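> Here is the input, now give the coordinates:
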Amino acid sequence: MLKNVAAVLLDGVHPFELGVVCEVFGIDRSDEGLPVYDFAVVSAEGPSLGTHVGGLTVSTPYGLGRLEEADLIAVPAGSKYVTRDYPPELLDSLVRAVGRGARVLSVCSGVFALGAAGLLDGRRCSVHWRQARELAVRFPRAIIEPDVLYVDEDPVITSAGTAAGIDACLHIVRKEQGPEVANKIARRMVVPPHRDGGQAQYIERPLPRSQCDTVGGVLAWMGRNLDKEVTVEQLAVRAHMSPRTFARRFQQETGTTPYRWILRQRVLLAQELLEGTDETMDTIADRAGFGTAAALRHQFVRALGTTPNAYRRMFRGPQAA
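Below is the predicted model:
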């Protein structure tokens, strides 16, 4: 049963990510019959820390010894967490916590502390999409899922960007105390108790550009003619190659196939039109080369984990849908 929760305070901690954990687990909501957690902010680097964000100084009377009794240890994000070293005493505490059956949770870049403790080895994990590559390089044994809001590899739970920490915290509450408790806490926080989709819809994925002239001209033509249906054979003729040679060169220079390249380009164009215009789904589907609104929806959901209408509502407000 989840009763005792501790948030780790490290130099450079981001106030919002720390506040997410404090808001979910550190507020007394007993007036609504909700559980009250034995919550503490625990310093890993001394009793008083100045953050690099917002000019705040955070003090706490609790040291690392407080982690030994926690059912859940949360490590919020912070400045330079991607490259910094972590106190060996903290890493040992995290490993011991998992060993005795406690859970550990990371919010955004806090996952790098879990990686330094060896807790990501062989485990699926999530991180902010901008830091996925650095996490993979630093901890090659981690199995990174960059498209999701959080990953539950009990007892290690990792979340992506800032607000995804809320999703992960509420997930833990839902798992331990049930959906009614999680829903009531979410209602008090004025946030959705569960968000559909993942962080894929937020990720900037510029298409790889060819550094050679072999298929560069064909790429430019494809980008200008997304509404046209083309075959590898037609593209090969334009590049003055055999279809087999063209397909091989295309893969070498872009890292993907012609079909996947043009499909991703169409999704990107659809995103731009949904964010910046009031055009109908049929018009967007036609301009982006999907043909029908149904085909647009199918490929959009496959690529981004959300529907075109939901995407437009998120970026332009409910009235835009």
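
> can we go C-alpha only for contacts and neighbour counts from here?
Fine.

> just the helices in the stretch 201-321 of the chain please.
For the stretch 201-321 of the chain, applying DSSP state H, counting those that start in this stretch gives helices covering 216-224, 232-239, 243-254, 258-276, 281-287, 293-304, 308-316.

> Quick one: closest of these to residue 174.
Among the helices of the stretch 201-321 of the chain, the nearest to residue 174 by CA to CA is helix 308-316 (24.4 Å).

> Let's see this one next, to set against the first:
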Amino acid sequence: MRTVAVLAFDGVVGFDLTTPIEVFSRSRLPDGGPAYRVVVCSTAEEVDAGPFRIRSDLGLEALVEADTVIVPGVSSPAVFPGREVLDALRGAAERGHRIASICSGAFVLAAAGLLDGLRATTHWRGAAALAERYPKVTVDPDVLYVDNGRILTSAGAAAGLDLCLHMVRSDHGSAVAADTARLSVMPLEREGGQAQFIVHETPPLPDGASWDPLLRWMEEESARDLTLADIAARAGVSVRTLSRRFREQTGTTPLRWLHRARVRRAQYLLESTRHPVERIADLAGFGSPTAFRERFRAVVGTSPRAYRKAFQTTDH
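This is a model prediction of the structure:
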């Protein structure tokens, strides 16, 4: 059983602190046993986490036994966690532990020098400040998370959930990660991996969006050769109205959204089957294997074969 240590110090964001606790604590192995032991390591007996205070009996020395160390977001980039926290993180990195940050926690990793020469991300509002303050870090504000192997960073709080599930999948496979996602009442579809496997976020629907049924239908029918006319007919509007209202509600075009749905289907098939690429191209709704490879690489950042090698867990 792996140990996950979540750092707590004055100024951390409460939600970012509880997110990894929830995700990793809910993760179960196929035999029903816990996949992780989760501990909270703090710099003091009680720390201020914004809307609440948190108490822990474990100090930073407990990081020595952790396989993974999680640094939550901080309430402001100006928050300084203290030399003892930075030294503890450097020590964990030297021992080869996996270290991940959620949201603005990337500023803490950067302050410890752990992001020097690496690609990283953080909340888009803080990306420019991170790049300016730490010029040795290559900041990418357009991705959900970046996995450099032992050092990982995520964007906003929701992306922290994606990152935690990604780590579960890397440790125990897609089936365990999918079960963890269900227990967390979260979809396992915003996938990524090492830097070249990043998948960009599908824009969320705003409050009051009325096209959920249409999007579900498009997802279910994504293997078909749908046209704008087909989608407009399903929505009961003209093609022109469809294009305008679809962008208003989703931030993208119908065909781009459809392409992303097909890529998600292909990812699942690459992970869960041994179908050849040509068969997956057909099942996912791409016109040809060549079109599939090109679209998959454009969205995921790598080839279908490389993705399957990294993420396939089935023996069938």
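
> returning to what we had before: in JSON lines: the helices of the stretch 201-321 of the first structure, plus distance to residue 35 of the first structure and mean neighbour count.
Formatted as JSON lines, these follow (distance: least, CA to CA, whole Å; neighbours: other CA atoms under 10 Å):
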{"stretch": "helix 216-224", "distance to residue 35 of the first structure": "55", "mean neighbour count": "15"}
{"stretch": "helix 232-239", "distance to residue 35 of the first structure": "60", "mean neighbour count": "16"}
{"stretch": "helix 243-254", "distance to residue 35 of the first structure": "53", "mean neighbour count": "16"}
{"stretch": "helix 258-276", "distance to residue 35 of the first structure": "41", "mean neighbour count": "18"}
{"stretch": "helix 281-287", "distance to residue 35 of the first structure": "45", "mean neighbour count": "20"}
{"stretch": "helix 293-304", "distance to residue 35 of the first structure": "36", "mean neighbour count": "17"}
{"stretch": "helix 308-316", "distance to residue 35 of the first structure": "32", "mean neighbour count": "17"}
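
> For those, give me a markdown table that also has distance to residue 93 of the first structure.
Formatted as a markdown table, the helices of the stretch 201-321 of the first structure follow (distance: least, CA to CA, whole Å):
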| stretch | distance to residue 93 of the first structure |
| --- | --- |
| helix 216-224 | 52 |
| helix 232-239 | 56 |
| helix 243-254 | 45 |
| helix 258-276 | 44 |
| helix 281-287 | 53 |
| helix 293-304 | 37 |
| helix 308-316 | 40 |
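
> List just the one of those helices that sits closest to residue 62 of the first structure.
Nearest of these (CA to CA): helix 308-316, 40.2 Å.

> who wins for proximity to residue 181 of the first structure among the helices of the stretch 201-321 of the first structure?
Going by CA to CA, the one of those nearest residue 181 of the first structure is helix 308-316, 26.2 Å.

> nearest to residue 58 of the first structure, of the helices of the stretch 201-321 of the first structure?
helix 308-316 (33.9 Å).

> what ranges do the helices span in the stretch 151-300 of the second structure?
Under DSSP H, counting those that start in this stretch, the stretch 151-300 of the second structure gives helices at 157-172, 174-183, 212-220, 228-235, 239-250, 254-272, 277-283, 289-300.

> With the stretch 1-150 of the second structure instead?
With DSSP H, counting those that start in this stretch, the ranges of helices along the stretch 1-150 of the second structure come out as 14-26, 83-94, 106-111, 124-133.

> Show me the one of the helices of the stretch 201-321 of the first structure that comes nearest residue 163 of the first structure.
helix 308-316 (14.1 Å).

> Just want the angle from that closest one to helix 258-276.
50 degrees (axes from the mean of the first three to the mean of the last three CA atoms, to 10 degrees).

> What is helix 308-316 of the first structure packed up against?
Counting contacts by 3 or more CA pairs under 8 Å, 6 or more residues apart in numbering; DSSP states H and E, helix 308-316 of the first structure packs against helix 258-276, helix 293-304.

> so stretch 144-156 of the second structure corresponds to what in the first structure?
On the first structure, the counterpart of stretch 144-156 of the second structure by TM-score structural alignment is residues 149-161.

> Pull out the buried residues from that stretch.
149, 150, 151, 152, 155, 156, 157, 158, 159, 160, 161 (16 or more other CA atoms under 10 Å).

> Could you do stretch 85-97 of the second structure as well?
Applying 16+ other CA under 10 Å to stretch 85-97 of the second structure flags 85, 86, 88, 89, 90, 92, 93, 97 as buried.

> Check the gap between residue 83 of the first structure and residue 135 of the first structure for me.
According to CA to CA, to the nearest Å, residue 83 of the first structure and residue 135 of the first structure sit 10 Å apart.

> and these two? which has more neighbours close in?
residue 135 (24 against 11; other CA atoms under 10 Å).

> Grab the nearest non-local neighbour of the more buried one.
residue 112 (7.1 Å; CA to CA, 6 or more residues apart in numbering).

> how about that neighbour, what's its match in the second structure?
Using TM-score structural alignment, residue 112 of the first structure sits opposite residue 107 in the second structure.

> what's the answer for residue 129 of the first structure, then?
Matched by TM-score structural alignment, residue 129 of the first structure corresponds to residue 124 in the second structure.

> any idea how far that match lies from residue 96 of the second structure?
For residue 124 of the second structure, the distance to residue 96 of the second structure - CA to CA - is 29 Å.
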